[in-house]
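>>> the following comprises the amino acid sequence and a computationally predicted model.
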Amino acid sequence: MASSQRAQFLTLVLSQMNSPYRWGGKGERDPSTGQRVFDCSGLVTWALREVGGPDWRSTHHTGRLWAECARVSPAAELLPGDLVLYHRQGDPVTPEHVMVVVGGGVVVGASGGGSRTLTLADAARDDARVKAFSSYDYRARRMSGFSRLPFTS
């Protein structure tokens, strides 16, 4: 039996655990190591494309994911593969970060970097990589909300 697009998406996201963070990274391979590199929205858009979803890698960032994906509320309705979006400190309207729901409160995504994380050395220095957190609210009450990708199966 074929697994759903949602399950395949989550499996791909999890398969990238510990991949280095790179600002603007959308799953391309680092030439020196062959490792895939991601920023937060790059991981989501890469995995979605890999499972046959739309190719949003060149057009979507965290704000676009918030604007174009279906909102999910309340948190009790969350499914593995849904997105948690986080806002800038002091700006509760503009999402700046996205993580993927695994379940049981756990989220996974490319985290720890920023616009100055451009090399593997930068990522290592900042422990910026694809990693898991045991709480949706790991950014201390900076959640913008939850969204659902347009899975077809």
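Yep, it's here. Numbers count the residues shown, from 1 in each chain.

>>> drop to CA atoms for contacts and neighbour counts, all remaining ones
OK.

>>> buried residues in the longest strand seen in the chain?
Once the chain is assigned using DSSP state E, the strand that runs over the most residues is strand 91-103. Within strand 91-103, the residues scored as buried using 16 or more other CA atoms under 10 Å are 94, 95, 96, 97, 98, 99, 100, 101, 102, 103.

>>> take this one as well and set it beside the first:
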Amino acid sequence: DKSALAGSMFPPGFDRDTLLRGLVPGSGTSALAAGLTRVGAPYVWGAIGPDQFDCSGLVQWAFKQVGKSVPRTSQQQSNFGTPVAEQDLQPGDVVFFYSEVSHVGIYAGNGLMLHASTFGVPVQVAPMGSTPFHSARRY
């Protein structure tokens, strides 16, 4: 039942190797690469990894792997780094959702994000369009 609820952890056509080609150490893309190693890890509210995550815990953990200290909550993370317009998103940018900034993920290109969404759904790459976009930052 859990796997049916979760669906695929990578959307059709998602190509991790092409996405991460030309990886720059310490960049947002490097943090994305680190985060992608956690695909399939369970969502647990308040969890910061390395084996369980909530949304902001996944972002914090991924950036920590590349030497960047990021605030803990999605609201705090939404005020960190440099603002990025939605049309200028690059893989590795951090994307925020809902008017009260209650969800966060890492942009994975082509309208996709890496995120830990909710109980019963493991860390996965999913379309951003199913969640109301609020803002984005580049760390």
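That came through, no problem. What you see is a predicted model, and the numbers here were worked out from it, not measured in a lab.

>>> picking up where we left off before, packing partners of the longest strand of structure 1?
For strand 91-103 of structure 1, the elements it packs on are helix 40-50, helix 62-68, strand 83-88, strand 106-111, strand 143-148, judged by 3 or more CA pairs under 8 Å, 6 or more residues apart in numbering; DSSP states H and E.

>>> how close does residue 95 of structure 1 sit to residue 15 of structure 1?
Here residue 95 of structure 1 is placed at a distance of 25 Å from residue 15 of structure 1 (CA to CA, to the nearest Å).

>>> before we move on, what about residue 5 of structure 1?
Residue 5 of structure 1 is 15 Å from residue 15 of structure 1, by CA to CA.

>>> next: residue 85 of structure 1.
21 Å.

>>> neighbour-wise, which of these two wins?
residue 85 (23 against 11; other CA atoms under 10 Å).

>>> what does the longest strand of structure 1 contact?
10, 40-41, 44, 62-63, 66, 78-88, 107-110, 136, 142, 144 (CA atoms under 8 Å, 6 or more residues apart in numbering).

>>> coming back round to it: format the helices and strands packed on strand 91-103 of structure 1 as JSON lines; extra columns: distance to residue 21 of structure 1.
JSON lines is the format used below for these (distance: least, CA to CA, whole Å):
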{"stretch": "helix 40-50", "distance to residue 21 of structure 1": "8"}
{"stretch": "helix 62-68", "distance to residue 21 of structure 1": "15"}
{"stretch": "strand 83-88", "distance to residue 21 of structure 1": "17"}
{"stretch": "strand 106-111", "distance to residue 21 of structure 1": "6"}
{"stretch": "strand 143-148", "distance to residue 21 of structure 1": "21"}
